[in-house]
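>>> Quick one, fold the following:
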Amino acid sequence: MSDLLRLQVDGPVARITLARAEKLNALTVPMLDALDAACGQLERTPSVRAVVLDSENPKAFCSGADIAEWGALTPSEMWRVWTRIGHRIFDRLATLPQPTIAAIHGLAFGGGLELAMACDLRVAASNSTFALPEASVGAIPGWGGTKRLARLIGPSRAKYMVFRSARIDASTALAWGLVEEVVEAASLSIRAHEIAREIASRAPESVQLSKQLIDAEAGGLSAETIAAGLALALPNGREGAEAFKAKRDPSFTDS
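Got it, this is the predicted structure:
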């Protein structure tokens, strides 16, 4: 996949690992491109039923977007390239058919926290620290952070974090609903994969349709995608497709 990001598949569970350890996994365009490619592969692999996203550096899940890449951009470049790429790829991660679990230890700052929030679930090590510090450098969260943070912890707490560039610890993140579980650092990978295997043991259609319905209710992926799939699976949907291929008029029946 990439020296900066690895994708491993072990039966029904896949693992995406951020591997720019020496830079605390600060996100670059090549890393985003690798994540995009990983999502594309997972979309085409229905045998994968759950995905764990983690880091090989125990000091940081992800320290955020690499300021060396975006700090010199013009406003036009920032809009045309940087923010649009991040939005598109994080949204692709969020809308994967498979449930995703972020296994977080150390820092989850800025774009790193936005990346974690694009996952369905978050399990954190007790040494984790969370922040959207963009206001301290004259920026704003640009990859969906304000929307996802407010949805998870509420508008007032989101404002508290964003306005102050405030850092919160794992216990606060758990109490506020930013993460679902907090475990000791040594147990983080084990626990994240336990949850992934449990999800993978359930009926995949039930899990994936439930994900889409919950996300649609929360203002994410439209329920239209479910309806479109259902329509094609029904007898009249199959008849329409067969008639089109046979170049004949369809013969629809009452449900």
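
>>> Only C-alpha atoms from now on, for both contacts and neighbour counts.
OK.

>>> And the strands in the stretch 1-150 of the chain, which stretches?
5-10, 13-18, 50-55, 60-62, 100-104, 107-109, 121-125, 129-131 (DSSP state E, counting those that start in this stretch).

>>> Second chain to compare with the first, below:
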Amino acid sequence: MPELDLLQVLDLDSAGVNWADEAAVGRFAAGLRQCLAPGPHGPGAVGVVGVASRPLPRSAGPVLEQLTVTLAQGPAPWCAGSRADLPSVLATADRAPGATRVLLELLRTGGCADVGHGLLVESLAYSMLLAGPEFRCWRASTPAAPPVEVEQPVLLSRRGARLEVVLNRPERHNAWGRQVRDGFLAGLELAELDPALTEVVVRGAGPSYCSGGDLDEFGTAPDVVSAHAVRLARSGALAVTRLRERLGPGLRFELHGLCIGAGIEIPAAAGRVVADPDTRFRLPELSLGLVPGAGGTVTLPRRIGRWRTAWMALTGADVDAGTAREWGLVDEVR
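The predicted model follows:
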């Protein structure tokens, strides 16, 4: 395995493991587990990316489970993409090593936490990166436009026991800014407080459900401590999780067009997610020197596993609606 700054690459074509030999597979997996275990001098490697040109059998699971992701055809939830994605993955780690390290550490530890704890740790990590050099470099190269106030950033309509929540900034593809966030949370709070509401449907006006965080608002908090406090107090993913506990699949997100960053991180917490065939999903945060900060390191692994979540973040590639349904990122395509 050639050693890189953050990631090691394991070529499974030449690893010499007999996948039919359960004992051999177990020994190989144990060696990887030891390589990645934290110790007094830090982990031996932050991540290991597997690659294979041939389809991998399910018997390889104990080894694949230890890896960051495996770029190959193979069993769920460990495999995604192909060997051709490796240059993109390594380029991401090279451009944003700090954010990549934090992402991999979050994904390896987040599966043990409940949702609230996971969101707390994610917020701490995200807020720390806001003060880091990678985000500062991106912000300097991408000047923010002045904020624009809109009258009705979210539309609420009620008919009997059904509440509809519609993100309403179509000219910005319903970017997840302060006004949209607050209107969304007001709708969910109404549903949480009124037991007569048994169905809540969330959708977006215009060409997309939500294109992710409003880039003009990134880094505008007075300090990272304040950013962390607001992120937790106004967490869309946490509000969805609370309401899902009462409504189950009665809390439904209807997605279409672009669903980037927060546009999938928050819906992934819902009891039911449906998508139009044209829907595209993406996690681009590493390109900004950040990690998913709207709950993605918590909500997506619970739907598709930490391995495919890592693939989405490390490649920044689109996931189409069919693949999202196959993975379990959405429950229905219609």
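
>>> what TM-score do we get after superposing?
Comparing the chains after superposition, counting by TM-score structural alignment, normalised by the length of the first structure, produces a TM-score of 0.66; 179 aligned residues with a C-alpha RMSD of 1.6 Å.

>>> ok, back up a step: closest one to residue 231 of the first structure among the strands of the stretch 1-150 of the first structure?
Across these, the minimum distance to residue 231 of the first structure, taken as C-alpha to C-alpha, is reached by strand 50-55, at 25.9 Å.

>>> Give the aligned range of that closest one in the second structure.
The alignment of strand 50-55 of the first structure onto the second structure (TM-score structural alignment) spans residues 199-204.

>>> and the matching stretch, how far from the chain's centre?
Taking C-alpha atoms, centre = their mean, to the nearest Å, one finds the center of stretch 199-204 of the second structure at 21 Å from the center of the full chain.

>>> List the buried residues for stretch 39-47 of the first structure?
Within stretch 39-47 of the first structure, the residues that qualify as buried are 39, 42, 43, counting by 16 or more other C-alpha atoms under 10 Å.

>>> Name the nearest of those residues relative to residue 179 of the first structure.
Nearest to residue 179 of the first structure, judged by C-alpha to C-alpha, of the buried residues of stretch 39-47 of the first structure is residue 39 at 22.4 Å.

>>> got a list of what the aligned residue in the second structure for that closest one touches?
Pairing criterion TM-score structural alignment: the partner of residue 39 of the first structure within the second structure is identified as residue 188. By C-alpha atoms under 8 Å, 6 or more residues apart in numbering, the residues touching residue 188 of the second structure are 239, 240, 243.

>>> From residue 154 of the second structure, how far out is residue 188 of the second structure?
12 Å (C-alpha to C-alpha, to the nearest Å).

>>> Next: residue 62 of the second structure.
Between residue 62 of the second structure and residue 154 of the second structure the distance is 46 Å, computed by C-alpha to C-alpha.

>>> more neighbours, the two?
Per other C-alpha atoms under 10 Å, whichever of residue 62 of the second structure and residue 154 has more neighbours is residue 154, with 23 against 17.

>>> Which residue is the nearest non-sequential neighbour of residue 62 of the second structure?
residue 29 (5.8 Å; C-alpha to C-alpha, 6 or more residues apart in numbering).

>>> re earlier: so which of the strands of the stretch 1-150 of the first structure is the most packed in?
Mean neighbour count (mean count of other C-alpha atoms under 10 Å) peaks for strand 60-62 among those, with a mean of 30.

>>> Check which helices and strands that one sits against.
Here strand 60-62 of the first structure touches strand 50-55, strand 100-104, strand 107-109, helix 111-117, going by 3 or more C-alpha pairs under 8 Å, 6 or more residues apart in numbering; DSSP states H and E.

>>> now do 6 Å
Applying 3 or more C-alpha pairs under 6 Å, 6 or more residues apart in numbering; DSSP states H and E, we find strand 60-62 of the first structure packed against strand 107-109.
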